[in-house]
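>>> Predicted model, plus sequence, below.
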Amino acid sequence: MSAPELVIFDLYGTLIRFGVQNHPYRKVMQWARQQGRPPHPEDARTIMTLPGEAADVFSRMGIDIPDHMLRQLISEIEQEIESLTLFDDVIPVLRRLDSYGISMAICSNLAQPYGIVVDKLLSDFHFIKCLSYEVGYVKPEREMYEWIARHSGVAPSQSMFVGDTVHADYEGPKEFGFRARHLVREGPQLKNEVIGDLADILSDFH
């Protein structure tokens, strides 16, 4: 089998790790429930597919946050973003792929404030960016994978998806037609196509 022409990375848990996790969106949703707003099955998807700052997104969901809670929300998001770092294997692997002339993409489910990390920590590399709040879909929705295939111009069979979430980053991509590797950084790698380090994907390019 020929080497992939495109490698698609999940972002959080794959390339980026949190030093601090405050779960600020979850706290607001818990508060809203206490105020009488019942949770909706689409809440998480809505948060990750609506563009805008947190207060704007919540307002469009019918949740008006008190000023003190909004200040806390913003502060906790900023604290999380400040704590973000790359996993140790990321830069060496990206440099190697870059030297091979391999195209790279990022495909991530996330709220808009967390998208800044791509420019903050990965500005040395060029990525096709498929971010849920920009494209209006979330993994494992088929439209998310179609967006990547369309904008990259690379056939799914010549693309490899790499991520740490089984359904969104491995099973969904495989069903669509991508090659895929499930990244398990901690714990046994008991199945084929499961890797414990990003460097393991480099064997596909020898």
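Looks like it came in fine.
>>> rest of the way, CA atoms for contacts and neighbours
Fine.
>>> And the helices in the chain?
24-34, 43-49, 54-60, 67-83, 90-100, 117-121, 132-135, 142-152, 172-176 (DSSP state H).
>>> G187 is nearest to which of those helices?
helix 90-100 (19.1 Å; C-alpha to C-alpha).
>>> picking up where we left off before, okay, the helices of the chain in CSV with mean neighbour count and distance to A111 next?
Shown next, in CSV, are the helices of the chain (neighbours: other C-alpha atoms under 10 Å; distance: least, C-alpha to C-alpha, whole Å):
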stretch, mean neighbour count, distance to A111
helix 24-34, 15, 9
helix 43-49, 19, 4
helix 54-60, 17, 8
helix 67-83, 15, 11
helix 90-100, 14, 22
helix 117-121, 15, 12
helix 132-135, 20, 6
helix 142-152, 16, 15
helix 172-176, 19, 21
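>>> Out of those, which gets nearest to E186?
Closest approach to E186 among the helices of the chain is made by helix 90-100 (15.9 Å; C-alpha to C-alpha).
>>> Nearest to P4 among the helices of the chain would be which one?
helix 90-100 (10.5 Å).
>>> wait, G19 sits on L86?
No - under the criterion of C-alpha atoms under 8 Å, G19 is not in contact with L86, lying 10.3 Å apart.
>>> out of the two, which sits in the busier spot?
L86 (18 against 12; other C-alpha atoms under 10 Å).
>>> residues in contact with the more buried one?
15-17, 121 (C-alpha atoms under 8 Å, 6 or more residues apart in numbering).
>>> ok, so what distance separates it from R17?
The gap separating L86 from R17 is 6 Å, by C-alpha to C-alpha, to the nearest Å.
>>> Verify the contact between S83 and G19 for me.
Yes - look at S83 against G19 with C-alpha under 8 Å: they come within range, at 4.7 Å.
>>> Geometrically speaking, which residue is the centre of the protein?
Geometric centre of the chain, nearest residue: S108, 2.4 Å, by C-alpha atoms, centre = their mean.
>>> pretty sure that residue contacts Y133?
No - the pair S108 and Y133 fails to qualify as a contact (C-alpha under 8 Å) at a distance of 9.2 Å.
>>> burial count for H167?
15.
>>> Next up, the contacts around it.
Residues near H167 by C-alpha under 8 Å, 6+ apart: P140.
>>> Tell me which residues touch L198, please.
By C-alpha under 8 Å, 6+ apart, the neighbours of L198 are 89-90, 93, 183.
>>> mind redoing it with 7 Å?
Residues counted as contacts of L198 (C-alpha atoms under 7 Å, 6 or more residues apart in numbering) are 89-90, 93.
>>> structure B:
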Amino acid sequence: MISAVVFDAFGTIVRIGQRTSPYVALIREGRRQGVAINPGLTGLAMRTSLSFDELASRLGIVLSPSKREELNRALELELSSIEPYPEAVEAVSRLQNAGIKLGICSNLAAPYGSIVRRLFPEMDGYAFSFELGVMKPNPSIYHCVCNQMEVEPGHCFSADMCRVLMIGDSPRCDRDGPRSVGIMGFHLDRRGQGSIKNLQQFVKLVIAHNRKSTSVS
């Protein structure tokens, strides 16, 4: 039986309607100023709850009042454009009605977390990188969402035990990473080139599997 499903957030259940990429713009501004920003620091926004001012200070970037206003305006514009995929709302409803616990596990910056929670407020678990200080595919982030859902990963190849599934648009973070801790991860390829092309298809597979398991038992 499949007892729980974990969703990635962006590109899976929510999308950005108007992408302004404010954090990319901040990094670009730092490089324009000659600030050396190593790859480890570029993910800092997704591992902390720092504001733009605090993040810029940590990175050694000086923001003028006009640049600060520009970046915050870009952030607000992007946040206001976030919306759920229509099929995601239906998928969540169908799985909940089938008695399956649901969670969201995502790499994102703090301002985006509240939006995701508002759009999907009745999940059984949330594991966001900015709150935990680690990013997918770090094993601890998957364990965190499973702990909140009160399910145990580690049985992805067992037909006789309760299993946890995850789906998302990143093969590395949403398929391979989960599988390393025993969660059966699936890659959602909306371009239609993978085995899972949309959430409707995924939900049908999950529900059909549990019906078959119930009838066999």
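Done, it's in. Note that this is a predicted model, so its numbers are computed, not measured.
>>> where does the TM-score land?
After superposition, the two chains reach a TM-score (TM-score structural alignment, normalised by the length of structure 1) of 0.90; 199 aligned residues with a C-alpha RMSD of 1.5 Å.
>>> returning to what we had before: and the residue nearest to the centre of structure 1, what's its match in structure 2?
In structure 2, S108 of structure 1 lines up with S106, judged by TM-score structural alignment.
>>> shouldn't its match be in contact with Y126?
No - counting by C-alpha atoms under 7 Å, Y126 is not a contact partner of S106 of structure 2; they are 8.3 Å apart.
>>> quick one: the equivalent of R142 of structure 1 over in structure 2 from V164 of structure 2, how far?
Aligned counterpart of R142 of structure 1 in structure 2: P139 (TM-score structural alignment). Distance from P139 of structure 2 to V164 of structure 2, counting by C-alpha to C-alpha: 14 Å.
>>> Same question for G192 of structure 2.
For G192 of structure 2, the distance to V164 of structure 2 - C-alpha to C-alpha - is 24 Å.
>>> Y126 of structure 2 now?
For Y126 of structure 2, the distance to V164 of structure 2 - C-alpha to C-alpha - is 15 Å.
>>> do N97 of structure 2 as well
17 Å.
>>> next one: H187 of structure 2
Using C-alpha to C-alpha, H187 of structure 2 is found at 15 Å from V164 of structure 2.
>>> Same check on A56 of structure 2?
Counting by C-alpha to C-alpha - A56 of structure 2 and V164 of structure 2 are separated by 39 Å.
>>> Repeat that for M46 of structure 2.
M46 of structure 2 is 25 Å from V164 of structure 2, by C-alpha to C-alpha.
>>> In structure 2, what residue corresponds to F9 of structure 1?
So F9 of structure 1 corresponds to F7, using TM-score structural alignment.
>>> My read is that its match contacts G103, right?
Yes - if you go by C-alpha under 7 Å, F7 of structure 2 and G103 touch, sitting 6.1 Å apart.
>>> Contacts only, for the closest residue to S157 of structure 1 other than its chain neighbours.
Leaving out its chain neighbours, the residue that sits closest to S157 of structure 1 by C-alpha to C-alpha, 6 or more residues apart in numbering is F178, at 5.3 Å. Contacts for F178 of structure 1 (C-alpha under 7 Å, 6+ apart) come out as 156-157, 159-161.
>>> switch the cut-off to 6 Å
156-157, 159-160 (C-alpha atoms under 6 Å, 6 or more residues apart in numbering).
>>> ok, and those residues in structure 2?
Mapping the contacts of F178 of structure 1 onto structure 2 (both residues aligned by TM-score structural alignment, their matches' C-alpha atoms under 6 Å) leaves 156, 159-160 still in contact.
>>> Same list, these, but as TSV with distance to I65 of structure 1 and neighbour count please.
Putting these into TSV (distance: C-alpha to C-alpha, whole Å; neighbours: other C-alpha atoms under 10 Å) gives the following:
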residue	distance to I65 of structure 1	neighbour count
P156	42	23
S159	42	25
M160	41	25
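>>> Let me know the closest of those residues to Y25 of structure 1.
M160 (31.2 Å).
>>> what does the closest one align to in structure 2?
So, by TM-score structural alignment, M160 of structure 1 is matched to L165.
>>> was I right about P140 of structure 1 contacting A168?
Yes - with contacts counted by C-alpha atoms under 6 Å, P140 of structure 1 reaches A168, the gap being 4.6 Å.
>>> on that earlier part again, of the contacts of L86 of structure 1, which pair is most distant in space?
Once C-alpha to C-alpha is applied, these give R17 and L121 as the farthest pair, at 11.3 Å.
>>> one step back: contact partners for the residue nearest to the centre of structure 1?
Taking C-alpha under 6 Å, 6+ apart as the contact definition, S108 of structure 1 lies against 10-11, 131.
>>> Try it again at 7 Å.
10-11, 130-132.
>>> one step back: could I get the contacts of L86 of structure 1 in TSV, plus columns for distance to D204 of structure 1?
Formatted as TSV, the contacts of L86 of structure 1 follow (distance: C-alpha to C-alpha, whole Å):
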residue	distance to D204 of structure 1
L15	19
I16	23
R17	25
L121	26
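>>> what's the spacing between K174 of structure 1 and H167 of structure 1?
The separation that K174 of structure 1 has from H167 of structure 1, given C-alpha to C-alpha, amounts to 9 Å.
>>> next one: E134 of structure 1
From E134 of structure 1 to H167 of structure 1 the distance is 21 Å (C-alpha to C-alpha).
>>> Against D189 of structure 2, how distant is the nearest residue to K101 of structure 2 once chain neighbours are set aside?
With C-alpha to C-alpha, 6+ apart as the criterion, K101 of structure 2 has its nearest non-adjacent residue at 4.5 Å, and that residue is A4. Distance check for A4 of structure 2 against D189 of structure 2: by C-alpha to C-alpha, it reads 21 Å.
>>> Many thanks, we can stop here.
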